[in-house]
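J.: Show me the folded form of this:
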Amino acid sequence: MAPKTSPTPYDRARKAYSSLQYERLKADCQEYLPSVLLGGAKAVMKEAVSASPKDAEAIKKLFPSTCDIPLVEFEAGTPPAEKAPVKVGVVLSGGQAPGGHNVIAGIFDGIKAWNKESVMYGFLDGPHGVFAGNFVVITDEIMDGFRNTGGFDMLGSGRHKIETEEQFRDSMTVCNSIGLDGLVVIGGDDSNTNGAVLAEYFKANGCKTKVVGAPKTIDGDLKCPPHIPVSFGFDTACKTYATLVGNVAVDALSAQKYYHLVRLMGRSASNIALEVALLTRPNACLLGEEVAEGKQSLKDITMDLADMIEARSKDGKETTG
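T.: A predicted model of the protein is given here:
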């Protein structure tokens, strides 16, 4: 089935807001902009980021058209006088992370400041929306209804991948029909890998659409210092969890008779658990990587915790934990 190439009417506007959400909608986040983006910036081409020697050949084989493209950095300067309008698409991919709507808002505000005739398109419900051509035109009214708010409900997200030749071809057909100058994939490691493969396909087939990845994952497992020091969403998630764990700790002190076990999300990377532990100082913190490295069984972990409780009891701390 051929993909759609015309916009879908937007019907996902929020119907009601709390008083806190109203305050957030009105908040001005310009003060958080990096100084280099205030008053205009210029893009500077730098030398391509080289792959590690052991992976260089494999990467070149997988990404022959894009493996050696220049690194682009922004520097303070005067933007060009003639600024033609641009068309940019955005797609949310994978699980939710705090800040997703403001990433979209930042892109929207940026292209409108570049040229007020610029247009943003939002692909609905994840990567499937790209190759199916399920997209909307994002207007000021739509954008202003989601600024500074959580969730990914403005466009919806999904865990689909663009994998088959037909899906790559349909994605290019949709982007060409809209005339997209850029497509921003807001997602984690899998989503950005998929975006890199899509960028390779576009460049190899002469499509003008540039694919850009915005690193999103609350797990904090998408890093490439100094280029990606941290993914957005991680800090907010950790502080939110720390607040909840801190409340449990206060409850433990109040009850004077229980130990509480709190399970935090995180796949193979235990970055969230470790960061929250550093913020709240629990009596014990179990990290998946350490459990795997030590080949610990459930019995081993249980015995370690029991020994810790016994040691605390001997120190007169038996009633809190």
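
J.: Only C-alpha atoms from now on, for both contacts and neighbour counts.
T.: Will do.

J.: Helices of the stretch 51-200 of the chain, residue ranges please.
T.: Ranges of helices in the stretch 51-200 of the chain, per DSSP state H, counting those that start in this stretch, are 53-62, 100-114, 128-132, 140-144, 165-178, 189-204.

J.: would JSON lines of these with mean neighbour count be doable?
T.: JSON lines is the format used below for the helices of the stretch 51-200 of the chain (neighbours: other CA atoms under 10 Å):
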{"stretch": "helix 53-62", "mean neighbour count": "11"}
{"stretch": "helix 100-114", "mean neighbour count": "18"}
{"stretch": "helix 128-132", "mean neighbour count": "23"}
{"stretch": "helix 140-144", "mean neighbour count": "13"}
{"stretch": "helix 165-178", "mean neighbour count": "18"}
{"stretch": "helix 189-204", "mean neighbour count": "19"}
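
J.: Please identify which of those is closest to residue 238.
T.: helix 100-114 (16.1 Å; CA to CA).

J.: this one next, for a side-by-side:
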Amino acid sequence: MAAALVTNGDIPAPATGRVASIYSEVQASRIDHALPLPTVLRNPFKIVEGPPSSVAGNPDEIAKLFPQLFSQPSSLVVPSDFDSNDSQKKLKIGVVLSGGQAPRGHNVISGIFDYLQERAKGSVLYDFRGGPAGIMKDKYVELTPEYIYPYRNQWRSMIMCKDSCF
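T.: Now for the predicted structure:
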């Protein structure tokens, strides 16, 4: 299965991606294992504005590096008594992991992707390449079903690695 990628320019797409034919028996048995949806997403919910983003140190420097993000309100997903229209909105979500390998990171990314595909149709999930530097350098890929599938339940976090991983 070739990985389909939509990129913003200078990020090379994987030549062939990972394919199920190279998986061990254990990997193959895990790939289609369904993961439970978090409780807050199983029932009606709403997205509310949360507190502004903040930093522990050097706020002036961080504000210069991330002028479009610094001090912007966060978003919270909270239970709702009624099925709000928030779940019908088309969302654009960017995911960035930092600090090295993220065990089970693929499951989190796959879960966000699956939710968007099922309940917020037309939404887009982006992967910022190379950790926080990917945000500053505007390096991202749009994650697609073909791109996500080979990494499901595979333990190591390879989706969100530096550009040279693929």
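
J.: Please state their TM-score.
T.: Scored against TM-score structural alignment, normalised by the length of the second structure, the superposed chains reach a TM-score of 0.67; 143 aligned residues with a CA RMSD of 3.5 Å.

J.: could I get the helices of the stretch 51-200 of the first structure as a markdown table with distance to residue 150 of the first structure?
T.: A markdown table is the format used below for these (distance: least, CA to CA, whole Å):
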| stretch | distance to residue 150 of the first structure |
| --- | --- |
| helix 53-62 | 36 |
| helix 100-114 | 7 |
| helix 128-132 | 21 |
| helix 140-144 | 13 |
| helix 165-178 | 28 |
| helix 189-204 | 20 |
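
J.: For residue 5 of the first structure, find the nearest of those.
T.: helix 165-178 (5.7 Å).

J.: The closest one aligns to what range in the second structure?
T.: Using TM-score structural alignment, helix 165-178 of the first structure corresponds to no residues of the second structure.

J.: tell me the angle of that helix relative to helix 189-204?
T.: Put simply, helix 165-178 of the first structure runs at 70 degrees to helix 189-204, going by axes from the mean of the first three to the mean of the last three CA atoms, to 10 degrees.

J.: Who are the packing partners of helix 165-178 of the first structure?
T.: The helices and strands touching helix 165-178 of the first structure, judged by 3 or more CA pairs under 8 Å, 6 or more residues apart in numbering; DSSP states H and E, are helix 128-132, helix 189-204.

J.: ok, residue 152 of the first structure - contacts?
T.: 92, 96, 97, 100, 101 (CA atoms under 8 Å, 6 or more residues apart in numbering).

J.: nearest to residue 21 of the first structure, of the helices of the stretch 51-200 of the first structure?
T.: helix 140-144 (11.8 Å).

J.: And that closest one against the second structure, how far off on average?
T.: By mean CA distance after the TM-score superposition for the first structure, the fitted helix 140-144 of the first structure averages 0.8 Å away from its aligned residues in the second structure.

J.: centre of the chain versus that helix, how much separation?
T.: Relative to the centre of its chain, helix 140-144 of the first structure is centred 21 Å away, using CA atoms, centre = their mean, to the nearest Å.

J.: and for that helix, what span of the second structure is it aligned with?
T.: So helix 140-144 of the first structure sits over residues 145-149 in the second structure, by TM-score structural alignment.

J.: What of stretch 99-111 of the first structure?
T.: Counting by TM-score structural alignment, stretch 99-111 of the first structure corresponds to residues 104-116.

J.: who's in contact with that stretch?
T.: Contacts for stretch 104-116 of the second structure (CA under 8 Å, 6+ apart): 35, 37, 91, 95, 122-125, 143, 148, 151-159.
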